[in-house]
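Participant: Sequence plus predicted model, see below.
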Amino acid sequence: MEGVSMSLEGSRMKEEDSYIANVFQRYPVELVRGKGAYVWDSNGKAYIDFMAGYGVALVGHCNDKVVDAVKRQAERLITCHCSCYNDTRLEFLRRLVSVAPKGLNKVFLCNSGAEACEAAIKIARKYTKRHGIVAAVNSFHGKTMGALSITYASKYREPFKPLLDGVNFVPYSNADRLEELLEQDSRERRSIGAVILEPIQGEGGINVPDDGYLARVRELCNKYDLLLILDEIQSGLGRTGMLWASEHWGVVPDVMCIAKGMAGGVPMGAVLARQEVMDALKVGEHSNTFGGNPLACAAAKATLDCIIEDDLVGNASRMGKYMKDGLLALKDKHKVVRDVRGLGLMLGVELRFDVRDVLMDGLSHGLMMLYSGRNVIRLLPPLVVDEDIASRALSILDRLLTREEERRGVV
């Protein structure tokens, strides 16, 4: 019967492939259920989910508070355009602004991280009246045209050029190079209006900046009268062991983009900004249809309540240390591991080889992980992960690395 079941699962996956656009690197698994830090496939096999929908299952799959909030809201009102007022939206906005970095008290609600970055670009252009923007080498901000313009990887950019002009890339965690560019611009063109950075780079390899870097960037933005935009789409909402990753370095941006897990799995994104910055946009200059819908707002309010009231930020800090210590022990044990880095539950394991085989082997052992570039395993566990689950995951990864070394003849 198992063979028949696997055959049916494979048939459904092939059928889905026949319909859906061929733009995703796909894992050969059909997921049908999730709870906490686990997901189950259509054959009933359980997986420890350290992929978490690319970090979206922030408070765990089917979190009880989120599920209850969605059920209640779905029975009252599902859609309400932002041209009308809504009680659920107001409750969420109050909660969000109450925990936002100081001064970020105006919000634009949208549906994804890429949308948030698109809005941030327009806000920066309108407020500064300058079209130039500085992003970082190995940055990732999305794949829509504006967000793609400030995303570094040529494999994403080249097929769609020309992109937005006025974008400059400088090395990440190198404030001197940024200052050189800004000084040159101030003398010659005065075209740059904003700097956008991920406090910790996700897609680019789980790159943590040197201490003092973000504070120096903040100083440079002040000196040259630029907006500092921080993309906290992956790093925000407690993942790194602080509510906002920028808090590790005491930096407050002018504009902040969030998304991914902010609504517990329901699609949602947001841009937060200082009031005078957001107020540069006038009625009709930027809007959307679904942003701020009551269903997403109910889910997001419940998600924030979970993060704050259940101390998931503290758990991310504690479990992040536990996991990082375990990963560093694996680094000492396995020559195939080149580096371990990250903060909280945003972790990367850099190997000396392509990670694809390790990720695929992980599925057969009941562990789902992500890539971050070709040779970095990215681990984004739900913030509800406990020591037992983390220990199991580390044990599986230990076996996977042993197999990889045997496969490659590493002694």
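Facilitator: Alright, I've got the coordinates. Quick caveat, the model's predicted, so the values are computed rather than measured. Numbering: from 1, shown residues only.
Participant: Please count neighbours and contacts with C-alpha atoms only from this point.
Facilitator: Noted.
Participant: Now residue 355. Nearest residue, chain neighbours left out?
Facilitator: With sequence-adjacent residues excluded and distances taken as Cα to Cα, 6 or more residues apart in numbering, residue 355 is closest to residue 375, at 5.1 Å.
Participant: this is the other structure I want to compare:
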Amino acid sequence: MSIDLTRETKTEQNQQVSEYINKVLSLIEKKEVNKEEAAWITKETVDGFREHVNPGFLTYRKSVTKDGQFAAVEWSDNGACFKDVNGKEYIDCLGGFGIYNVGHRNPKVVKAVTDQLKRQALHSQDLLDPLRAMLAKILADITPGDLKYAFFTNSGTESVEAALKLAKMYSERTTFISTTRAFHGKSLGSLSGTAKGMFRKPFLPLIPGFRHVPFGDFDMMKKTFEVCAAVGEDVAAVILEPIQGEGGIILPPEGYLKQVRELCDEYGTLLIFDEVQTGMGRTGKMFAADLYDVVPDIICLAKAFGGGVMPAGAIVAREEVFKSWFPNPFMHTTTFGGNPLACAAAIATIGVLIEENLPERAGVVGEYFIKELKEAAQGHEDKVLEIRGQGLMIGIEFHKDEIGYEVSKGMFDRGILVAGTLINSKTIRIEPALTISYEEVDKVISTFKEVLNLVKA
């Protein structure tokens, strides 16, 4: 009897789940939703986060928004903007932390992914898949220097993990040097290179062999190399963000990256550039390595690599380094890395960046953006400490966390999304689509000025 009741209960439960799924799918199918549907979506989203995702996200949203706007639910996007489920439009100056370099739902990227989806979504894992080969060739052509072989991933932290493993296998050394304020991801290997203690402490001990030195301090970097060599712990690789992103948009001192490159050459150490955030045109060049005229041994890509449509990442390495994976290509693999949809998105993304000259545009628009932000901040030196950046990778640092939060809230209330960084909460980041119009830039600047006038020091 109990078994029959259990079966009946399970059948009823499955029927309820099926009805819920059908309702969700019908909403996905709609181009527009009405007020009643928008209210249902909002309630289900908030309840779902509280009961089944993580209520901490609701607490965070409440800390960076005014009144009931913590419950804003994004629903659609296009160009440099997105809309919430109630139809309010926002200029996206967070850009998914640098995902939307070619804009939201770029039509060429969407078309490439849709066309590929009509033929084949995922590959068999055994036969040769053509788009992976073609994308790898394109990367060999556009990346700096003699970077040649590519391995594809799904995210930034996966790219960093692959780079660390490749560096270990190439040299059989186990020491890595990272820097303070660095952010390389949150999986165990990447987290070992990340500098933020709050993220690291709960998971200690991490991967052994990592040392951190102050970003931009070449003398300390050199002394650390010397000490490591003296005690028989030669450095396998130095991993750096050419411009630190989550650290607060920190630019390297003049000549620093070239000095590190020369130091690595002297000690037979690999140089890994984490360009997950700086890559794909954001800084005014296709890669920040080009900006500083430095060729790394391995470059890590993700975020904007998939065109804001597909999760996609990659590492590209010199043949001398990568060939340690030649004898056994299964030494490091990932099921979905380099899948046809992701490769189609990445190929189309690179095409858009080149055809529309977006890296150069990012440099020009970014220069204008920074200049106008600095002018808007004049007279508010008691609130704004510094405005800095390169291309459309801009940081506004305030004297106190509270000021940054109030500015973020005020701008969100007026339809501009910005956000503090993970490492430095006093700094809000501006990383819009590289396609952002001057009219949209001017709206961001005027809103920033308006909010600054209202916020107390």
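Facilitator: It's in. Treat the numbers as computed from the prediction; the structure is a model and nothing was measured.
Participant: Superposed, how do the two chains score by TM?
Facilitator: Put the two chains on top of each other and the TM-score (TM-score structural alignment, normalised by the length of structure 1) is 0.95; 405 aligned residues with a Cα RMSD of 1.6 Å.
Participant: and the counterpart of the residue nearest to residue 355 of structure 1 in structure 2, what is it in contact with?
Facilitator: Under the alignment (TM-score structural alignment), residue 375 of structure 1 maps onto residue 426 of structure 2. Residues near residue 426 of structure 2 by Cα atoms under 8 Å, 6 or more residues apart in numbering: 397-405, 420.
Participant: Tell me, how many residues neighbour the aligned partner of residue 275 of structure 2 in structure 1?
Facilitator: Here residue 275 of structure 2 is matched to residue 232 in structure 1, going by TM-score structural alignment. The burial count assigned to residue 232 of structure 1 is 24, neighbours taken as other Cα atoms under 10 Å.
Participant: Please tell me which residues of structure 1 stretch 344-353 of structure 2 aligns onto.
Facilitator: Stretch 344-353 of structure 2 corresponds to residues 298-307 in structure 1, going by TM-score structural alignment.
Participant: hang on, the earlier thing: I'd say the match of residue 275 of structure 2 and residue 252 touch.
Facilitator: No. Counting by Cα atoms under 8 Å, residue 232 of structure 1 stays clear of residue 252, with 11.8 Å between them.
Participant: Give me the most central residue, structure 2.
Facilitator: Centroid-nearest residue in structure 2: residue 303, 4.2 Å away (criterion: Cα atoms, centre = their mean).
Participant: How about the contacts made by the aligned partner of that one in structure 1?
Facilitator: Using TM-score structural alignment, the partner of residue 303 of structure 2 in structure 1 is residue 260. Taking Cα under 8 Å, 6+ apart, we find residue 260 of structure 1 in contact with 54-56, 112-113, 233-234, 267-269.
Participant: between these, which is nearest residue 86 of structure 1?
Facilitator: residue 268 (16.5 Å; Cα to Cα).
Participant: how about the closest one, what's its match in structure 2?
Facilitator: So, by TM-score structural alignment, residue 268 of structure 1 is matched to residue 312.
Participant: gap between that match and residue 354 of structure 2?
Facilitator: 19 Å (Cα to Cα, to the nearest Å).
Participant: Just put the contacts of residue 260 of structure 1 in a markdown table and tack on neighbour count, secondary structure and distance to residue 212 of structure 1.
Facilitator: As requested, those are exported to a markdown table (neighbours: other Cα atoms under 10 Å; DSSP: H, G, I helix; E, B strand; the rest coil; distance: Cα to Cα, whole Å):
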| residue | neighbour count | secondary structure | distance to residue 212 of structure 1 |
| --- | --- | --- | --- |
| 54 | 19 | helix | 28 |
| 55 | 28 | helix | 27 |
| 56 | 24 | coil | 29 |
| 112 | 21 | coil | 30 |
| 113 | 26 | helix | 26 |
| 233 | 29 | coil | 22 |
| 234 | 30 | coil | 21 |
| 267 | 21 | coil | 34 |
| 268 | 27 | coil | 32 |
| 269 | 27 | strand | 29 |
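Participant: nearest to residue 105 of structure 1, of the residues you listed?
Facilitator: residue 269 (15.6 Å).
Participant: what's in contact with the helix or strand where residue 117 of structure 2 lies?
Facilitator: Using DSSP states H and E, residue 117 of structure 2 sits within helix 107-119. Helix 107-119 of structure 2 is contacted from outside by 307, 309, 340-342, 344-346, 348-349, 352, using Cα under 8 Å, 6+ apart.
Participant: quick one: the strands in the stretch 101-250 of structure 2?
Facilitator: Using DSSP state E, counting those that start in this stretch, the strands found in the stretch 101-250 of structure 2 span residues 147-153, 175-179, 210-213, 235-240.
Participant: Out of the ones you listed, indicate the one that is most buried.
Facilitator: Comparing these by mean neighbour count (mean count of other Cα atoms under 10 Å), strand 235-240 comes out on top with a mean of 26.
Participant: Measure how far that one is from the centre of its chain, please.
Facilitator: Relative to the mean C-alpha coordinate of its chain, strand 235-240 of structure 2 is positioned 21 Å out (Cα atoms, centre = their mean, to the nearest Å).
Participant: Average offset of that strand relative to structure 1?
Facilitator: Comparison of strand 235-240 of structure 2 with structure 1 after fitting gives an average deviation of 0.6 Å (mean Cα distance after the TM-score superposition for structure 1).
Participant: which residues of structure 1 does that strand align to?
Facilitator: Going by TM-score structural alignment, strand 235-240 of structure 2 sits over residues 192-197 in structure 1.
Participant: Please enumerate residues in contact with the matching stretch?
Facilitator: Looking at what lies outside stretch 192-197 of structure 1 - Cα under 8 Å, 6+ apart - the contacts are 124-125, 128-136, 139, 166, 182, 185, 221, 225-231.
Participant: Identify the residues contacting stretch 325-332 of structure 1?
Facilitator: For stretch 325-332 of structure 1, contacts defined as Cα under 8 Å, 6+ apart pick out 337-340, 349, 394, 398.
Participant: make it 10 Å
Facilitator: Applying Cα atoms under 10 Å, 6 or more residues apart in numbering, the contact partners of stretch 325-332 of structure 1 are 319-321, 323-324, 333-334, 336-341, 347-351, 390-391, 394-395, 397-398, 401-402.
Participant: Can you flag the buried ones in those?
Facilitator: If you count burial by 16 or more other Cα atoms under 10 Å, the buried members of those come out as 319-321, 323-324, 334, 336-337, 340-341, 347-351, 390, 394, 397-398, 401-402.
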